[in-house]
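Peer 1: I'd like to go over a predicted model; first the sequence, then the structure.
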Amino acid sequence: MFDFLVPLHLCERSIQPLNHTVALKTDGTLWAWGGNNLSQLGDGTTTTRNTPIRIGTANDWKNIAATGYHTIAIKTDGTLWAWGRNTHGQLGDGTTTTRSTPTQIGTATDWQTIAAGENHTIAIKTDGSLWAWGNNNYGQLGDGTITNRSTPRQIGTETDWQTIAGAGLHTVALKTDGSLWAWGDGTNGQLGDDTFLAKTIPTQIGTDTDWKTIGHGRYHTVAI
């Protein structure tokens, strides 16, 4: 797929802070606090909370990811749940409707790993396949387009994805062979491919196969 620069009218560079926190306790309960103007806490309100508040009564939460104004979570049974802002389809429920409580996404029970970008979501299933949905104006979903997706869409056909990190407008991932991959917004060099261009499909960064851990800021990436 070709490199490209995105026209300015497609850009979304919000200056609002990323202002909420979610956490799991050892007993599997879900807690959240902070900004809640778009129901990103999941407590059924839009009330800001300055101390941790328990979300629902379930005690089978396993993994969580939150950034921007939406939250994604996986339960121990492999089901996928989401809530908060949904203007770009980043919750994955086939709508653009904001959800104020955890909402199950589809019926699949094989979700393993999740990550959240500013307005997009990325996930890996237990078979190692890669999935993405939500905002895609910089190609951050990796499906070769700049079309938003409101339901999970498989990215490519590979089944060797291991770790993912969703940043503001770009995505970074590791494969099981230790190789490093990135796609989406590259205007600040955050993809690491020696360009300042966006990429719409997963692009290998260098040839090293000893990458272990990845992390990100909104406009930069770090790795070990």
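Peer 2: That came in fine, so what should we check first? Residues are numbered from 1 along each chain as shown.
Peer 1: alpha carbons only for contacts and neighbour counts from here, please
Peer 2: Will do.
Peer 1: For the residue at minimal distance from the centre of the chain, list the residues it contacts.
Peer 2: Residue closest to the mean C-alpha point of the chain, counted by Cα atoms, centre = their mean, is A116 at 2.1 Å. By Cα atoms under 8 Å, 6 or more residues apart in numbering, the residues touching A116 are A65, A66, T67, H70, T71, I72, I122, A165, G166, A167.
Peer 1: Check it against this one:
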Amino acid sequence: MDLMKWPIFSLLEPEFVCKIKMACVYGNLGNEAVVVTKSDEVFAIGSNAAGCLGLGDLQSTLYPKKVEALCNKNVKGFAYGSGPHVIAFTETGEVYSWGHNGYCELGNGSSNQCLFPTPIGANLSGKEVIEVACGSHHSLALTKDGEVYGWGQNNCGQVGSGLSTNQGVPRKVNSHIGTKRAISIACGQTSSMAVLENGEVYGWGYNGNGQLGLGNNVNQMNPCRVPNFQGIVITKVVCGYAHTMALSDVGALYVWGANSYGQLGNGNRSTVTSPIHVASEIGRIIDVAATHYNHISAAMTQNSKVYMWGQCRGQNVTSPTETPFTSLHDVFACFATPSVMWKPMEVDADAGEKVTDSLKLAFDDPSSSDLTITVSGTPIHVHKAVLKIRCQHFRSMFQDHWEEDSRSVLEMDQFSYQVYRAFLQYLYTDEVNLPPESALELLDLANAYCETQLKRRCEQIIKQGITVENAVVLYSTAIAYEAKELEEFCFKFSLNHMTAIIETEGFTSLDEQIVKGFIRKAAKFGAFKS
């Protein structure tokens, strides 16, 4: 998964990105983020609404700043609410909170905004928290012993205390669950869900859209078991804004709740108050994703295909739609509104080199090359297979009945060394690194080899790199290579800067015939009318 798919990270230096091992994007516009580095440092970036970056102030930042209170704490995960407020837990099970606190969602016994990550001690001291979840303004924590604790806004019973008053500190959710162990928790905007180790599912809080799966629209102050799962073992539940998805141990997907945007994936947009089985046609599902910030759903199948449905960038998609993505995170980066993460994204430190990186390193590497192309006596080491894959010209050249296919050295003299090397490097990297003057010769090569994409790239380099100093040189070169469209572009640019261009060294060194043609053409456009 590429972090750069998230706009908030677009200004990060590549060196810094390489150090990241976990990231979480949140905020009402997807404009806040916190990252953990491989050296166990924590940084935050973004607009800092309600002090949710944990930097000790309310100042926004375009570049990452260190969150001192969380550095060297071995942070394992984050959850966030709509305030926004943020909850973090560490390797040892400690819990920290910061940000908006108008509904006691930080669990520190007050309702005052907190600008620094602060440990939550009350009732969690001595407990090892292994998972946290947040709704809009309430929070849940799951301990290693399978206990669930809730705190924050409780107007709909989402804390599970049996009351409707806000809960200032963590309180164990006991009613109806009793001594049964929970293995997973999730929050909608104002609802809560828990999965027990025996596969049962419990829900509590707001139920106006049937998101608790109880077959009605009645809010619940205490956890209630979701019916209709007899003989079915649920292993995971995720919540959207007002819908819920549950995944069974055999890869079956069940959904219920709000469906105005098609987020249930059952082919229509009608609310469902009890669990229904959907998406059986896409095969066994191994993971599902949703977040209380939006109305989008995603799933990954056993054969690693990623599907999405719901509110996808303003479109209402009512059935699972296959994507070209390889990660559930891609769905939320590209199609969710706002573009926030459904859970913290772990960056694989041992992923190794990408194919593109390996290809870049292979270019002009004599140790692995099976073909040497010489231009003006200078060798360039390449690989026949790569050239055949990337270029039709070479696919035609390297055939059994052609002499070139059996040779290990080829001489090229049609183009300059600099340009031909740039062309071969483009086949390995998809990048062109030439000045505008040389890009015209590369454009001629692209024309000869029928490389349409490369032609567009050359034209872009020339148009974006034209200046008063090089305009007439580009103009005369375009004439030489019969690049009519670029010739016209360079002429019009020169016409708009006529006085300055006539005074350049390039203009005085132009071929006499080109100068005459330029003047005649300029006269037709009225350049010399008084």
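Peer 2: Great, that's in hand. Note that the structure is predicted; figures quoted are calculated from it, not measured.
Peer 1: Mark which of the contacts of A116 of structure 1 are part of helices, please.
Peer 2: Using DSSP state H to define helices, no part of the contacts of A116 of structure 1 is located there.
Peer 1: hang on, the earlier thing: please determine how far the residue nearest to the centre of structure 1 is located from D210 of structure 1.
Peer 2: Distance, A116 of structure 1 to D210 of structure 1, by Cα to Cα, to the nearest Å: 24 Å.
Peer 1: Mind jotting down where the helices sit in the stretch 301-450 of structure 2?
Peer 2: With DSSP state H, counting those that start in this stretch as the criterion, the stretch 301-450 of structure 2 has helices at 328-335, 355-362, 384-390, 392-397, 417-429, 436-448.
Peer 1: give me the number of residues near G240 of structure 2?
Peer 2: 27 (other Cα atoms under 10 Å).
Peer 1: ok, it to A290 of structure 2 distance?
Peer 2: According to Cα to Cα, G240 of structure 2 and A290 of structure 2 sit 5 Å apart.
Peer 1: One more: T118 of structure 2?
Peer 2: Distance from T118 of structure 2 to A290 of structure 2, by Cα to Cα: 28 Å.
Peer 1: In terms of packing, which of the two has more residues around it?
Peer 2: Taking other Cα under 10 Å, T118 of structure 2 and A290 do not tie; A290 has more neighbours (28 against 19).
Peer 1: Now do the same for the more buried one: its match in structure 1.
Peer 2: Aligned against structure 1 by TM-score structural alignment, A290 of structure 2 finds its counterpart in H216.
Peer 1: just to revisit the earlier point, now which residue in structure 2 aligns to the residue nearest to the centre of structure 1?
Peer 2: Under the alignment (TM-score structural alignment), A116 of structure 1 pairs with C187 of structure 2.
Peer 1: so who does the residue nearest to its match when sequence neighbours are not counted touch?
Peer 2: Once flanking residues are discounted, C187 of structure 2 sits nearest to G135: 5.0 Å by Cα to Cα, 6 or more residues apart in numbering. By Cα under 8 Å, 6+ apart, G135 of structure 2 lies in contact with Y80, G81, S82, C187, G188, Q189, T190, S191, S192, H292.
Peer 1: Of those, keep whichever come out buried.
Peer 2: Y80, G81, S82, C187, G188, Q189, T190, S191, S192, H292 (16 or more other Cα atoms under 10 Å).
Peer 1: quick check, nearest of the residues you listed to Q315 of structure 2?
Peer 2: H292 (18.2 Å; Cα to Cα).
Peer 1: The corresponding residue of structure 2 for T48 of structure 1: neighbouring residues, count only.
Peer 2: By TM-score structural alignment, T48 of structure 1 lines up with Q113 in structure 2. Residues lying near Q113 of structure 2 (other Cα under 10 Å) number 19.
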